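Q: the sequence and its predicted three-dimensional model are supplied below.
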Amino acid sequence: MMTAMAAMLVFTAACGNNGGNEASTGNNGNGSATNAPATEKPAEQADKKLSGEIKVDGSSTVFPLTEAAAEEFRAVQPDVRVPVGVSGTGGGFKQFCAGEIAIADASRPIKDEEAAKCKEAGIAFTELSVAFDGLSVVVSKENDFIDHLTVEELNKIFKTGSTVTKWSDVREGWPAEDIVMFSPGADSGTYDYFNEAILDKEGIRNENISFSEDDNTLVVGISGSKYGIGYFGYAYYEENQDKLKVVPIDGGNGAVEPTYETIKDGSYAPLSRPLFIYVSNKEMERPEVSEFVNFYINNIGSMAGEVGYVALPDEQYAEQAAKLK
């Protein structure tokens, strides 16, 4: 038995020396390549388990996208926490430019005055487009008289200074019932976009209207009022189609209903819009932030449709990824 064990030790040592020679020379001794696994990575390139917290806040419209990305990222890096808030686009930029969060969700581009505050605070950032959205005008399922609305009629309903109070004031033949309005709050990028695209920046009226930064609150209010009307991102309409009716909008070329196709090709005008995330360049120096943002951009296209948004063309995602380099 001892003789056999000694023989085995000699054999094992010989194999170990031969393996070491092949590893160090990169070949099998006669100049041909060894059969090392193709997936083997140098130590510095090996996947690392990361940890930490990445704070995100801002647009309630972009929230479903970022939440989806955070959930998928958790499967890859379970020790990285990504809490996502919904204080509205404006509220998100306030925190972002104060250095309180790493990423701001935004349903509109950053304003000049917001960018100036970031600059004053020494916060450089990168703007990344993540998907398209179609801001959707909705009414209750009980509403049986609205078939479409023009941009002019939306102005009669929502614009500050308007004297229109009843549906019969909007279009002849409609009921003489009070219009009950619902709108995202002034900190919302959706509010800003609607004000700019529909109301020529003149502002939304304050009488007989309910404001909320929470789109789910708006859903409850609109669906519960036969004569109510409001607007928010397409994802919230799609999620609540059983309670709400979407209103086709005539921007001058006929009434168009928001769908994946009309949002993507721009025919749902003027309410198709791009969505963004803004990332602090300093925060990107943290490996967990860099990893998450790259994951977001490289994967959000496949997630967008699942949460009610329209993915950008592949070449646009490639352009966003190039910004991160």
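A: Happy to help now that I have it. Residues are numbered from 1 along each chain as shown.
Q: going forward, measure contacts and count neighbours with C-alpha atoms only.
A: Will do.
Q: now do the contacts for the spatially closest residue to Ser272 that is not a sequence neighbour.
A: Nearest non-adjacent residue to Ser272, counting by C-alpha to C-alpha, 6 or more residues apart in numbering: Gly134, 4.4 Å away. By C-alpha atoms under 8 Å, 6 or more residues apart in numbering, Gly134 lies in contact with Gly233, Tyr234, Pro258, Thr259, Ile263, Tyr268, Leu271, Ser272, Arg273.
Q: one more to weigh against that first structure:
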Amino acid sequence: MKHTLSAALVGATLLAASQGAFARDLVKIDGSSTVFPITEAMAEEFQIAEKGKTMVTVGISGTGGGFKKFCRGETDISNASRPIKDSERKLCAENGIEFIELPAALDALTVVINPKNDWVKHLNVEDLKKAWEPAAQGKVMTWKQMNPAFPDRPLKLFGPGTDSGTYDYFLEAIVEGKSSRGDFTASEDDNIIVQGVSNDVDALGFFGLAYYEENQGKLKAVPISWKGSEPVEPSVDNAKNATYQPLSRPIFIYVNKKSADEKPHVERFVNFYTSLEHAPALVKEVGYVPLPDKAYKLAQENFKQRRTGSVFHGAEVGVGIEELLARTPK
């Protein structure tokens, strides 16, 4: 059962309302719209398993917006489609928030075009950089300006908003910087991007693999070539075997250590979220790539030992999940 974002949100809201009269414990989550479908599915199944004892609320304010709330101590868990930034770590530290960084799944950030686009067979990272870098604003306005092999048609760009971890990761992987052109249609709701690209033959956009798979009838995914490689399509298998680069990435949940220590229902939810019994099937069900079994076991051990901090050293692209989990958080 695959959910659209809006349907999932409605489902979560109705479930919470139906259980609200009986719930004694609350798990508060906010953050990434990319991670939301996974966490929403986990929340639904966990609430059923808890038989009404615990209610889980899941908000969508983007990775950056989620970290702002998390680092102020307003949530127990933050969904994140990129690693925590140094500025966010500083905010957490200032507020006495220790966090445990846990991978939730793998994702293949997917570049999409309109199905009637008949001139794009694949794109190079260089093409994408030329279209999205800050210097492109007001200058690279046609497909031909992005790549001379393409027709002289308007280039209409759609992407996540600047509070999105997907936006941040795309910049690091493609533009190799912290900013992009500003003259594109931005939205924290990936369904808006779906609508924009599916309704305009000249459009190009990007978001997580799950949203493409949910809307395959309306969109066409673009194979990507990196560093002279053969173009590779975004897919579950290509994310898992790390051939789809540089746009394959882990996505995360961050757990407030105090919440895990002092709220048994938060600890139970995180154990449920990372268990081999539940996680791989639910992650796959909503269109993402499950972690390797070894990675789930490492994540469970990191949570059990309450290993706080992040394994990332600044912005990193193309690093394997098992390598990351084997590092010591700092």
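A: It's in. Because the structure is predicted, anything quoted here is derived from the model rather than measured.
Q: need the counterpart of the residue nearest to Ser272 of structure 1 in structure 2.
A: Taking TM-score structural alignment, the alignment pairs Gly134 of structure 1 with Ala108 from structure 2.
Q: ranges for the helices of structure 1?
A: Taking DSSP state H to define them, one finds helices in structure 1 at 2-25, 63-76, 89-97, 112-120, 151-158, 167-170, 189-197, 215-223, 234-239, 260-265, 287-304, 314-324.
Q: tell me which of those helices sits most buried.
A: helix 89-97 (a mean of 25; mean count of other C-alpha atoms under 10 Å).
Q: equivalent range in structure 2 for it?
A: The counterpart of helix 89-97 of structure 1 in structure 2, using TM-score structural alignment, spans residues 63-71.
Q: quick one: contacts of the matching stretch?
A: Stretch 63-71 of structure 2 is touched from outside by 30-33, 60, 75-82, 84, 88-89, 91-93, 95, 97, 163-165, 256, with contacts defined as C-alpha under 8 Å, 6+ apart.
Q: mean deviation of it from structure 1?
A: The superposed stretch 63-71 of structure 2 is, by mean C-alpha distance after the TM-score superposition for structure 1, a mean 0.3 Å from where its aligned residues fall in structure 1.
Q: strands of the stretch 101-250 of structure 2, start to end?
A: Under the criterion DSSP state E, counting those that start in this stretch, the stretch 101-250 of structure 2 contains strands at 110-113, 123-124, 156-160, 185-187, 203-207, 220-221, 224-225, 248-256.
Q: of the ones you listed, which is nearest Ile193 of structure 2?
A: Of all these, it is strand 156-160 that lies closest to Ile193 of structure 2, at 5.8 Å by C-alpha to C-alpha.
Q: now do that closest one: everything it contacts.
A: Residues outside strand 156-160 of structure 2 that contact it (C-alpha under 8 Å, 6+ apart): 141, 166-167, 184-190, 193, 196-197, 202-207.
Q: residues in structure 1 aligned with it?
A: Aligned by TM-score structural alignment, strand 156-160 of structure 2 corresponds to residues 180-184 of structure 1.
Q: please identify the buried residues of the matching stretch?
A: Val180, Met181, Phe182, Ser183, Pro184 (16 or more other C-alpha atoms under 10 Å).
Q: same list (these) but as CSV, adding distance to Thr12 of structure 1.
A: Below are those laid out as CSV (distance: C-alpha to C-alpha, whole Å):
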residue, distance to Thr12 of structure 1
Val180, 85
Met181, 82
Phe182, 79
Ser183, 77
Pro184, 73
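Q: the equivalent of Val164 of structure 1 over in structure 2 and Asp86 of structure 2, how far apart?
A: In structure 2, Val164 of structure 1 lines up with Val140, judged by TM-score structural alignment. Val140 of structure 2 is 32 Å from Asp86 of structure 2, where distance means C-alpha to C-alpha, to the nearest Å.
Q: counterpart of Ala221 of structure 2 over in structure 1?
A: In structure 1, Ala221 of structure 2 lands on Val246 (TM-score structural alignment).
Q: look up how far Glu113 of structure 1 lies from that match.
A: 34 Å.
Q: tell me, how many neighbours does Glu100 of structure 1 end up with?
A: Here the count is done by other C-alpha atoms under 10 Å, and Glu100 of structure 1 has 14 residues near it.
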